[in-house]
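Q: Just a sequence and a predicted model for now, questions to come.
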Amino acid sequence: MTQGLGLGPLVVEDCLSPLRMPKMDASGGGAFVAAFAVRLDRETPPAHLRAVELDLVIGENYLVTVRDGPVREIEEGLELRLRSMGDEAWSAGCGGGSGERLAHAALDALVDGHLPGLVSVATTAEELEEGLDPRNERASTAALENLILLRRDLSAFRRLAVAQQESLKRLGRWPRSQRGRLSDVADNQREAVDMGDATRDYVDGAVESYRMRRDERSEVGIRRLTVLAGIIGPLTLLAGWWGANFESIPGSGSEWGFTIFVGVQLVFVALAVWLMSRRGLL
């Protein structure tokens, strides 16, 4: 195929190399485009967003796609475009510019597939947010970790999607016949970037809201412990004085000494609780 299509060594090398960033290179009458599709894997938790590489070699009358496995969006998009072009035109070689039209169909289907993937990510984020409960630290920790991983994946998606948007803009300046259509594809890619940003902001808000609720719950617990220590501390001090091993302890020789001592403690506790309640500490 390399010899038959006259592909250069750099194009072949790009097709065989793993995707780093989407790009577009024009050479002669053709172009090479490295793009990506989006998949949300839920089979093995935690759910994560991953990119599926797709390389396109565009010629005047042909389109070659290189991928590791089937990409449903590309197959469906190309099938629809071939049907619309007509069996007669296809058997005759599709005429001039067929490679550009097929490339537009493939990229349009690829970018359109980003939105359903991002909708699935948003749904997953909502489900994980429901599991964030400060009263259940163990379950909340697992949900929080999954949300943080989703946020990382969305940041990676944005980095790739922005680069792909720029590649689509460059590609739109190359074939004049498809310039308007490829401009629409770039606009769709921008919408996918905006949706990814909105989902990432939602995840950030969910994580921040959980942390605020958790901190508030911890603050309430610490405040209650402080109030309890403030009440028990003086009682412990009085008990220590009263229990000192001396003969001349005030009230130790009276039959009402112990009752008075307990009464004083109870009055102190009641007074402390009343004061704490008035100040909103209880």
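A: Okay, I see it. Numbering: from 1, shown residues only.
Q: C-alpha from now on. contacts and neighbour counts both.
A: Noted.
Q: And for Ala229, the neighbour number?
A: Per other CA atoms under 10 Å, the neighbour tally for Ala229 reads 13.
Q: centre of the chain versus stretch 10-17, how much separation?
A: Stretch 10-17 sits 31 Å away from the centroid of its parent chain (CA atoms, centre = their mean, to the nearest Å).
Q: Go through that stretch and flag the buried ones.
A: Buried residues in stretch 10-17, counting neighbours by 16 or more other CA atoms under 10 Å, are found at Val11, Cys15.
Q: in this protein, which spans are strands?
A: For the chain, the strands defined by DSSP state E cover 23-27, 30-41, 48-58, 63-66.
Q: Structure two is appended below for comparative analysis:
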Amino acid sequence: MRERRVPDLELVAQTEKEEEEEDLFDYFYDKPGSLPGTLIIEEDAAPSKIVLIDYNESNATRIHVVNPEDCTLYLDTESVSWVDVSGLGSEDILQRLGKVFDLHPLVLEDVVNVPQRPKIENYDDQLVIIAQMVMPKEKGDGFWIEQVSFVLGKHYLLTVQEEPQRDCFGPVRDRIRTNKGSVRKSGTDYLAYALLDALIDGFFPVLEDYGERIEELEDEVLRNPTRQTLEKIYQLRRELLALRRSIWPQRNAINSLIRGDSDLISPNVQIYLRDCYDHTVQVMDMVETYRELASGLMDVYLSSVGNKMNEIMKFLTVISTIFIPLTFIAGVYGMNFEYMPELKVRWGYFACWGIMVAIAVALCYFFWRRGWFNNFSTIDND
């Protein structure tokens, strides 16, 4: 990452926040006049690393590939070859991978120029799947979001990820290594399903965190709503919108896989993809529910602030009403006219105080009988 000198720490935090929001909501778009198939490599993109997992029912091999051309030997074998590329910072390696796998220039552009909208593209002997993966952050609230691209062939599956540090494919790798389940007994289409299913299941831990955040915000809104509470609700709504923009097109893409007529997806795997589609629908329902709850939190916040203001105004009204007659009496006897009748009375001072106290007590009793003192305790929560 480039080092920038900014004297104001608040400006740094604001800049980082704007960059995170840009990552959540922006899709990649070509500059006007650029050639089709142009690759845009980000300056801070991680170097590309290639890991090849070749397996069949009897054995599995994991290889760290240095030269993309070494993958050619595994593309036409009867075993399943999973070529996992992580990092988009090496243009030369990516271009060579495109030649090895005979990728169309527009496919390579969609894979490298991220983020793209999730979609399905069917070529003659390849099926391209663009998806988005989310993972909860280790520290703090929010989530990481990155693009994962699948290129499915008859005997191989090419996956390209943005970051090498994190993904949600660990359980699938373990099942291949330990030969659990049906993954090593099936073809590349089942492997693609397994990875897609793991990717969709990665949304659930993120949504669990948002459920807990919404519960905490509900308590905060009801007990002590502040300006920071409003900012938290606003940020929550934006992040949920980003989740919705990630899962909605993926639902349509998986539905296209189920209803498509590609020879690379067997009828047996289409049945499994139906279960994956059900998971996307479940994620969509949870996201929509949380968005409605977040919108409801905004209404509750406004109501709580309004009720709090009403209680404060009620308190000030009671104080003002009690002191109005007392101020009137004190004003009358503070005019210092010479022939005021009560000024020469021996017990006039004490009588004035008695009348003022009696009026204050009578007004307090009147307000108490009307229930105005019942909710004043909420004002002390600040």
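A: Right, received. Where do you want to start? Computed from a predicted model, the values in this text were never measured in an experiment.
Q: For the strands of structure 1, please prepare TSV with the additional fields distance to Gly257 of structure 1.
A: Shown next, in TSV, are those (distance: least, CA to CA, whole Å):
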stretch	distance to Gly257 of structure 1
strand 23-27	90
strand 30-41	74
strand 48-58	71
strand 63-66	95
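Q: how about the ones you listed in a markdown table, adding distance to Glu255 of structure 1 and mean neighbour count?
A: Below are the strands of structure 1 laid out as a markdown table (distance: least, CA to CA, whole Å; neighbours: other CA atoms under 10 Å):
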| stretch | distance to Glu255 of structure 1 | mean neighbour count |
| --- | --- | --- |
| strand 23-27 | 95 | 16 |
| strand 30-41 | 78 | 21 |
| strand 48-58 | 75 | 21 |
| strand 63-66 | 99 | 16 |
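Q: just so I know, which of those lies nearest Asp87 of structure 1?
A: strand 63-66 (17.0 Å; CA to CA).
Q: Distance-wise, check the spatially most central residue of structure 2 relative to Arg177 of structure 2.
A: The residue lying closest to the centre of structure 2 (CA atoms, centre = their mean) is Glu239, at 3.3 Å. Glu239 of structure 2 sits 36 Å away from Arg177 of structure 2, going by CA to CA, to the nearest Å.
Q: out of the strands of structure 1, nearest to Leu171 of structure 1?
A: Within the strands of structure 1, the stretch nearest Leu171 of structure 1 is strand 23-27; the backing value is 6.7 Å (CA to CA).
Q: separation between the closest residue to Phe25 of structure 2 other than its chain neighbours and Gly187 of structure 2?
A: If the residues on either side of it in the chain are set aside, Phe25 of structure 2 comes closest to Ala242, at 6.1 Å by CA to CA, 6 or more residues apart in numbering. Separation of Ala242 of structure 2 from Gly187 of structure 2 (CA to CA): 34 Å.
Q: quick one, which of the two is more surrounded?
A: Taking other CA under 10 Å, Ala242 of structure 2 and Gly187 do not tie; Gly187 has more neighbours (24 against 18).
Q: what lines up against the residue nearest to the centre of structure 2 once you look at structure 1?
A: Taking TM-score structural alignment, the alignment pairs Glu239 of structure 2 with Asp153 from structure 1.
Q: Which residue lies closest in space to its match, excluding its sequence neighbours?
A: Nearest to Asp153 of structure 1 is Leu49, by CA to CA, 6+ apart, at 5.6 Å.
Q: Could you find the counterpart of the one you found in structure 2?
A: Residue pairing (TM-score structural alignment): Leu49 of structure 1 is matched to Phe143 of structure 2.
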